[in-house]
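Asker: have a look at this fold, sequence not included:
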């Protein structure tokens, strides 16, 4: 998947730059449109038809992993600026928190990385997912890993690598993803079985991003572009 903001000129992404002709595309799926939400709210989504129907913006801004502002209507604004998209294709307006466990086995030239094939877009990605309302990111890291690969690392202490915006294909001007990424290091590979949102799970050579790209491409697959910065951060930590 390519950077979805690539159609927005760099000099016009910033919200402070006036652009009266800006007409973002509404990416809201049918099940999240106001008419649908009056009849049924999916369990993964909040029932607010627009950001104006959200009443805890002060709390959301206070707990955000990445600071964000609101416009004159009170609507949240993507921290990186215009995306070319409006509406919501995520569970919440504003920041949606996720957790991405990066699992690496071995060391040196024998180092391997655990990836899944995502069922939604069919690319190789870090196993991970959204933080539930009743949990914190460390718990999500363990839960998502268990759900998507069958791997239980509850007794391992990961290294938190960062909290960053993810250039996810579902983001818009008013709803986006910020993820806590963490590194789990294992001495050797362990069995992983795809489940939940994964259609496959496997280990890949992880000496560098170039090597990973080459191996994935040779297998006729594609690395999820939004996860490249997270993987590079893990490599930097491992090579320090």
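Answerer: All right, it came through fine. Note that the coordinates shown come from a computational prediction; the quantities given were computed from them, not determined experimentally.
Asker: could you use CA atoms for every contact and neighbour count after this?
Answerer: Fine.
Asker: pull the longest helix from the protein.
Answerer: Ranked by residue count, the top helix of the chain under DSSP state H comes out as helix 137-149.
Asker: I'd like the next helix or strand past that one.
Answerer: The C-terminal neighbour of helix 137-149 among helices and strands, as given by DSSP states H and E, is strand 159-166.
Asker: and the next helix or strand along the chain from that next one, what does it pack onto?
Answerer: Beyond strand 159-166 on the C-terminal side, the first helix or strand identified by DSSP H and E is strand 175-186. If contacts are counted by 3 or more C-alpha pairs under 8 Å, 6 or more residues apart in numbering; DSSP states H and E, strand 175-186 sits against strand 94-105, strand 159-166.
Asker: flag every buried residue along the longest helix of the chain.
Answerer: Of the residues in helix 137-149, 137, 138, 140, 141, 142, 143, 144, 145, 146, 147, 148, 149 count as buried by neighbour count, 16 or more other C-alpha atoms under 10 Å.
Asker: then this one, side by side with the first:
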């Protein structure tokens, strides 16, 4: 559980001598474990000091970030209450989140998955593979987690933003490219890979989505709420036009 960081000292520009973040590094990413075996989803650097391409990483980052006096990356939004690494890479971990919406008006539906790691309803998606583009990752993740193949569709890119991911720390975080896919009607979807289920939910509004998910005894992933709200805002503006 992240330490609660007050808004005042959250910024890296504020000196906070009492700050004591919790190390969230899992056993498999600690130095001794990495020396013996590097997981296929992670880089082998035990600390950011062991990463030697920070200039390149900063050039291609979705969200600009700084390095501290040690040369360690700093979370663009400030202190998180956590240190260490519980993600594949130090610094920015690029992700892709395809928001698939079917139908219009009261009949509108959104495709969400039940995540296998934390058991909540979320946008299908995941990390961009090395050498992969965000558009390719959007299509791949959707196909892997729901069986829906939208390779021939052209989505609307909604944004490139920091995601309030539960694994983030002061020195490793997730920045996602979110994209909106519009379909005339729902299509067959089945949970696979990192998804326990794939479900079409009512999506005329965020309140309606919340109510449907709650009524089913489930929970909407809080980090994806801003992305879903942005998709709804885009749809509302499009309807006005």
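Answerer: Nice, thanks for sending it over. Being a predicted model, the structure only gives us computed values, none of them experimental.
Asker: quick one: TM-score?
Answerer: TM-score of the superposed chains, computed with TM-score structural alignment, normalised by the length of the first structure, equals 0.98; 237 aligned residues with a C-alpha RMSD of 0.9 Å.
Asker: now the longest helix of the first structure: which residue numbers in the second structure?
Answerer: The alignment of helix 137-149 of the first structure onto the second structure (TM-score structural alignment) spans residues 134-146.
Asker: ok, now stretch 53-66 of the first structure?
Answerer: Residues 50-63 of the second structure are where stretch 53-66 of the first structure aligns, taking TM-score structural alignment as the criterion.
Asker: that older thread, quick check: the match of helix 137-149 of the first structure compared with the first structure, mean distance?
Answerer: Its aligned residues in the first structure lie a mean 0.3 Å from stretch 134-146 of the second structure after superposition (mean C-alpha distance after the TM-score superposition for the first structure).
Asker: which one in the second structure is aligned with residue 166 of the first structure?
Answerer: Under the alignment (TM-score structural alignment), residue 166 of the first structure maps onto residue 163.
Asker: kindly apply the preceding question to residue 87 of the first structure instead.
Answerer: Taking TM-score structural alignment, residue 87 of the first structure has residue 84 as its aligned residue in the second structure.
Asker: surely that match meets residue 173?
Answerer: No: between residue 84 of the second structure and residue 173 no contact is recorded; they are 10.7 Å apart, counting by C-alpha atoms under 8 Å.
Asker: okay, those two: which has more neighbours?
Answerer: Counting neighbours by other C-alpha atoms under 10 Å for residue 84 of the second structure and for residue 173 shows that residue 173 has the greater number, 29 against 22.
Asker: so what's the more buried one closest to, chain neighbours aside?
Answerer: Nearest residue to residue 173 of the second structure in three dimensions, chain neighbours excluded: residue 92, at 5.3 Å (C-alpha to C-alpha, 6 or more residues apart in numbering).
Asker: which residues in the first structure does stretch 219-226 of the second structure match up with?
Answerer: The alignment of stretch 219-226 of the second structure onto the first structure (TM-score structural alignment) covers residues 222-229.
Asker: what residues are up against residue 204 of the second structure?
Answerer: Counting by C-alpha atoms under 8 Å, 6 or more residues apart in numbering, residue 204 of the second structure touches 104, 105, 106, 107, 108, 109.
Asker: return the distance of the residue mapped onto the third one from the first structure relative to residue 142 of the first structure.
Answerer: Residue-level alignment of residue 106 of the second structure against the first structure, with TM-score structural alignment as criterion, gives residue 109. Remark: distance between residue 109 of the first structure and residue 142 of the first structure (C-alpha to C-alpha, to the nearest Å) = 27 Å.
Asker: next one: residue 226 of the first structure
Answerer: Counting by C-alpha to C-alpha, the gap from residue 226 of the first structure to residue 142 of the first structure is 21 Å.
Asker: all strands of the second structure, in order?
Answerer: For the second structure, strands defined by DSSP state E occupy the ranges 22-23, 82-83, 91-102, 109-115, 121-122, 126-127, 156-163, 172-183, 195-202.
Asker: as CSV, those with distance to residue 36 of the second structure would be great.
Answerer: Output for those, formatted as CSV (distance: least, C-alpha to C-alpha, whole Å):
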stretch, distance to residue 36 of the second structure
strand 22-23, 21
strand 82-83, 22
strand 91-102, 23
strand 109-115, 30
strand 121-122, 34
strand 126-127, 24
strand 156-163, 31
strand 172-183, 22
strand 195-202, 30
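Asker: cool, thanks, talk later.
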